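**Q** Sequence and predicted structure are below.
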Amino acid sequence: MINCRMMVPGSENRRRIWIYLCSPVERMNPFDTVDHADHSGFGNTGPLRERRAYDPIVQAMSGLMAVTGFAGQPPVRTGAAIADTATPMIAVIGILSALMRRQSTGRGDWVDVSMLDALSFLMPEVIEYYQGGAIDPPLANRHPGGAPFNCFHATDGYVYVATVTDIDWNNLLRAMDREDLIDDPRYAHLPDRHDHVDEVEAVVENWIKGRPRDGVVDVLQSHQVACGPVLSMDEALASEQLRARDMLIPLETPEGKAVPGIMGLGIPIRFADDPVQFDVPAPQLGQHNHDVYGALLGVDDAEIARLKDAGVI
């Protein structure tokens, strides 16, 4: 069995409910057959353990917002809720590790994952800071590992172009019919291109700005240059690639009826032998109360009804 909870340590009212409902399981076997997983903003230890947190709060306090956006502009958060997404993924890794440990030792464990820890773990800037003692200002759409490595404006949209190696750069020059720059010592190697990044990007920008987005992508792809169109959400969801990978699937109601005109996201994992798919629709609110509180935790029907009447469940 795995018990998972997401709450602020010290949220005593909710914690009392948790202890009341789960203490029968914990009394039976605190760790012998049960794995526990806590997912919170700042974890179960440390001076911030009782603080409330939301994704943007953790982005701000992790330093992520300080390296996101444009230099000289106010900090911005990422468009995606990266802390809300990455933290449960890391929690799953911890839970699976605890399950493996339980298989080999017979003992469960307590997995404690915080949103702040998760974002700190994902930031290479932490290592860069301790290597060099400083962090570069926000690079916007640029990247320290390549040049040119940026988003460029076409006639009807934007194209992201990424070159890392000297071969990438030479391929890009050939795609733009600028072979005259291949032997230019100012741009010969990546450190040189970083030193002259504004000039390098101007060459690319001048070539792209008079061309349609998809035409630019076709030419660059034909020359083995890593690039991609900046898609609207409508365009992204119409992607043949997503559909080919079953990443867009029809939704069903809890009664098993199709929801017309609405698609859901599939599972981004593929196995060679066994298909991975959702085999049951999303449950209704409270649909599994009796299964969890009754069968698993031993709460009788009368007590479940009392908890429901009191608004606890």
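**A** Perfect, thanks for sending it.
**Q** only C-alpha atoms for contact and neighbour calcs from this point on.
**A** Will do.
**Q** Leaving out sequence neighbours, find the closest residue to residue 94.
**A** Take residue 94 and drop its neighbours on the chain: the residue closest to it by CA to CA, 6 or more residues apart in numbering is residue 111, 6.2 Å away.
**Q** and the one you found, what helix or strand is that in?
**A** Residue 111 belongs to strand 110-114 when assigned by DSSP states H and E.
**Q** Contacts for the helix or strand following that strand next, please.
**A** Remark: after strand 110-114, the chain's next helix or strand is helix 115-122, criterion DSSP H and E. Here helix 115-122 makes contact (CA atoms under 8 Å, 6 or more residues apart in numbering) with 39-43, 55, 58-59, 61-62, 64, 83-84, 86-87, 90, 126.
**Q** Comparison target, given below:
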Amino acid sequence: MTATENRSPAAGPGHPGSLEGLRVLDLSRVLAGPFCAMILADLGAEVIKVESPDGDDSRHFGPWYNGESAYYRLFNRSKYGVTMDLKDDGGRGRLLELARRSDVLIENFRPGVMDRLGLSAEHLMAENPRLVIVSITGFGQDGPLQKAPAYDLIAQAMSGLMSITGLRGGDPTRVGISIGDVIPGLYGAIAALAAINERHHTGRGQHIDVAMLDSLVSVLESVGMRALHGGRPVACGNDHAMSTPFSTYATGRGSIAIAIAGDRLFPRLTAALDRPEWLADERFSEQTRRNGFPGEFRAALEGALQSYTAEEAIELLSAHHVPVSKVHTVNEALESEHAAHRGAVATESDGFRTLASPLRLKGSVAPSPAPTLGQHNGMVDRWLSGPVRTGR
């Protein structure tokens, strides 16, 4: 193997990657699919990123590191990279040969595109009945919205998520990351691993249909339950509709986050701030009652906090084991002592700093640089000379 074909190192001495031997074809672009495949690569799968000769659009997204997209590098780390023109008979033929020798194929084309390319799920599974295909789309492989274009913002808007995000009475607000892509990417990786395990029993793969909208609706948790059982959830800013105090609160200088759910922790707060009268106040003594007087309790709590700076309040409440925090910037979160201890930021072999995987298995793999466009084209013939997959 040449220097430009080098793979990521094993996670630790004597520990092969958890998914070693699993071959994944990543035909996807930008975020949801590449993120799904990245998770599998982080766990040691052999992931082959298949791009058009023009490359993944995200290669043109900033910020930049030594002339390369840091965005692309994050979601395509630890992968091999090859280029194929799937509109060309030769390119499709080589892709089919790779599919015969692979375990998982991930794609996020709009429904119908793979069919038009002659690479439908039915055709791929006829060529390799043990292949697991993960298709991630905006609205799924069927239904009235099947062909509609989808982006994270559209999925967030349609899921109801934006309607319960933002200030009370304010405009609907997008969550600050592309969660409409990230959640289906997570679901896709989970589904792929479940299907591989199922294949051990059935001997066959399957086509997995993951939709951005379905995925976001599924994580609406408490607000979804309230909507299904007679409620009409609305945005309430940093407050929690069912827990008080559970929000950000102003001190004499700066704001802090305090999170108390239920009644077990509430006496700690009253003791820390020397407010025993709150336990006797029928408006505040129990969680269900505090929820009925959120404005009144906020006024009482912020009044008690006015004699402290944010730092002093955090020190005081922490000493009483009250869940509390400063509202950190992203830079502060990534540069904190705890983040350093936990290894939240990883450094690749060329000095590129990236977000580390939170998965800490013995078989997790340290990240290696994402491939340059077509970097591993010379390895395709080697892969194609290997045996057709008969499963793991």
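**A** That came through fine. Just so you know, these numbers come straight off a predicted model, no measurement behind them.
**Q** Now compute the TM-score of the two chains, please.
**A** Laid over one another, the chains give 0.83 as their TM-score (TM-score structural alignment, normalised by the length of the first structure), with 283 aligned residues with a CA RMSD of 2.4 Å.
**Q** The second structure: which residue goes with the residue nearest to residue 94 of the first structure?
**A** Structural alignment places residue 111 of the first structure opposite residue 208 in the second structure (criterion: TM-score structural alignment).
**Q** Pull the contacting residues for the residue mapped onto residue 152 of the first structure from the second structure.
**A** For residue 152 of the first structure, the aligned position in the second structure is occupied by residue 249, per TM-score structural alignment. Taking CA under 8 Å, 6+ apart as the criterion, residue 249 of the second structure is in contact with 255, 256, 257, 258, 298, 301, 302.
**Q** ok, 10 Å please
**A** In this structure, residue 249 of the second structure makes contact with 238, 239, 255, 256, 257, 258, 298, 299, 301, 302, 305, 310, judged by CA atoms under 10 Å, 6 or more residues apart in numbering.
**Q** I'd assumed residue 312 was in contact with the third one.
**A** No: with contact taken as CA atoms under 10 Å, residue 255 of the second structure and residue 312 are classed as non-touching, separated by 11.3 Å.
**Q** Give me the common contacts of those two.
**A** residue 305.
**Q** For these two, indicate the residue with more neighbours.
**A** Taking other CA atoms under 10 Å, residue 255 of the second structure and residue 312 do not tie; residue 255 has more neighbours (19 against 15).
**Q** Which of the three states applies to the residue nearest to the more buried one when sequence neighbours are not counted?
**A** With CA to CA, 6+ apart as the criterion, residue 255 of the second structure has its nearest non-adjacent residue at 5.3 Å, and that residue is residue 249. Of the three states, residue 249 of the second structure takes strand under DSSP: H, G, I helix; E, B strand; the rest coil.
**Q** max-length helix in the first structure?
**A** With DSSP state H setting the assignment, residue counts place helix 82-105 as the longest helix in the first structure.
**Q** residues making contact with it?
**A** Taking CA under 10 Å, 6+ apart as the criterion, the residues outside helix 82-105 of the first structure that touch it are 1-4, 6, 31-41, 54-59, 62, 106-122.
**Q** List buried members of these by neighbour count.
**A** Of all the contacts of helix 82-105 of the first structure considered here, the ones buried according to neighbour count by 16 or more other CA atoms under 10 Å are 31, 33-41, 55-59, 62, 107-120.
**Q** any idea what residue 311 of the second structure aligns with in the first structure?
**A** For residue 311 of the second structure, the aligned residue in the first structure is residue 214 (criterion: TM-score structural alignment).
**Q** check which helix or strand covers its match.
**A** Applying DSSP H and E, one finds residue 214 of the first structure within helix 213-222.
**Q** Who are the packing partners of that helix?
**A** Taking 3 or more CA pairs under 10 Å, 6 or more residues apart in numbering; DSSP states H and E as contact, the helices and strands that helix 213-222 of the first structure lies on are strand 149-154, strand 157-162, helix 166-175, helix 197-208, strand 226-229.
**Q** how big's the offset between the shortest one and the second structure?
**A** Right, the one you point to is strand 226-229 of the first structure. The superposed strand 226-229 of the first structure is, by mean CA distance after the TM-score superposition for the first structure, a mean 1.2 Å from where its aligned residues fall in the second structure.
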